[in-house]
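Colleague: Fold the following.
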Amino acid sequence: MIKLTSMNHQTFFINCSLIYRIDQAPDTVITLTDGKTLMVKEKPEEVVALFLDYQKQAFGHIPTLDN
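Modeller: Okay, the predicted model is just below:
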């Protein structure tokens, strides 16, 4: 799970396996696999970096198509 900040400055944790896509319009909008959307203070690149850090901590590496 990764820690994010809502638009009203409340922090929360999200299961990153539920993230379908991340858009910037102009705020960061995360669309979940169930179609729900969340707006967060972090930039899309920050959300991706948090996701990659989580992957490294949880699995010891970043999964790719060939491993």
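
Colleague: going forward, measure contacts between C-alpha atoms and count neighbours the same way
Modeller: Noted.

Colleague: In this structure, what residue spans correspond to strands?
Modeller: For the chain, the strands defined by DSSP state E occupy 2-5, 11-14, 19-24, 28-32, 37-40.

Colleague: And the most centrally placed residue in the chain, how far from Asn67?
Modeller: Nearest to the mean C-alpha position of the chain, by Cα atoms, centre = their mean, lies Val47 at 4.4 Å. From Val47 across to Asn67, the span is 23 Å (Cα to Cα, to the nearest Å).

Colleague: Would you do the same for the sequence below? I want to compare the two.
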Amino acid sequence: MINLKRLNGKEFSLNALYIETVESFPDTTITLTNGHKYVALESREEVASQIAQFYKEIHILSNPHIRGEEHEE
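Modeller: Below you'll find the predicted structure:
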């Protein structure tokens, strides 16, 4: 889960595994794989950083095939 704030400052958590896109319109809009959209106070870059950190914490990128590596050494 990543922790974000709505435009009114209210905090919410979002499961980063279900995030399909993160865009700036200029507000940061997050679209989930089920089509639901959320608007966050954080920038697109901040959201991307939180997603990357979440992936590291759950070791989702520990598989070399997911990372795009052909052969693990």
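
Colleague: Just put the strands of structure 1 in JSON lines and tack on distance to Gln55 of structure 1 and mean neighbour count.
Modeller: Shown next, in JSON lines, are the strands of structure 1 (distance: least, Cα to Cα, whole Å; neighbours: other Cα atoms under 10 Å):
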{"stretch": "strand 2-5", "distance to Gln55 of structure 1": "10", "mean neighbour count": "15"}
{"stretch": "strand 11-14", "distance to Gln55 of structure 1": "14", "mean neighbour count": "12"}
{"stretch": "strand 19-24", "distance to Gln55 of structure 1": "14", "mean neighbour count": "15"}
{"stretch": "strand 28-32", "distance to Gln55 of structure 1": "18", "mean neighbour count": "19"}
{"stretch": "strand 37-40", "distance to Gln55 of structure 1": "20", "mean neighbour count": "17"}
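
Colleague: Export the ones you listed as CSV, with columns for distance to Asp53 of structure 1.
Modeller: Below are these laid out as CSV (distance: least, Cα to Cα, whole Å):
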stretch, distance to Asp53 of structure 1
strand 2-5, 9
strand 11-14, 14
strand 19-24, 15
strand 28-32, 18
strand 37-40, 18
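
Colleague: Looking at those, spot the one closest to Leu52 of structure 1.
Modeller: For Leu52 of structure 1, the closest of the strands of structure 1 is strand 2-5, at 9.9 Å, according to Cα to Cα.

Colleague: Who are the packing partners of that closest one?
Modeller: On a contact count with 3 or more Cα pairs under 8 Å, 6 or more residues apart in numbering; DSSP states H and E, strand 2-5 of structure 1 meets strand 11-14, helix 44-59.
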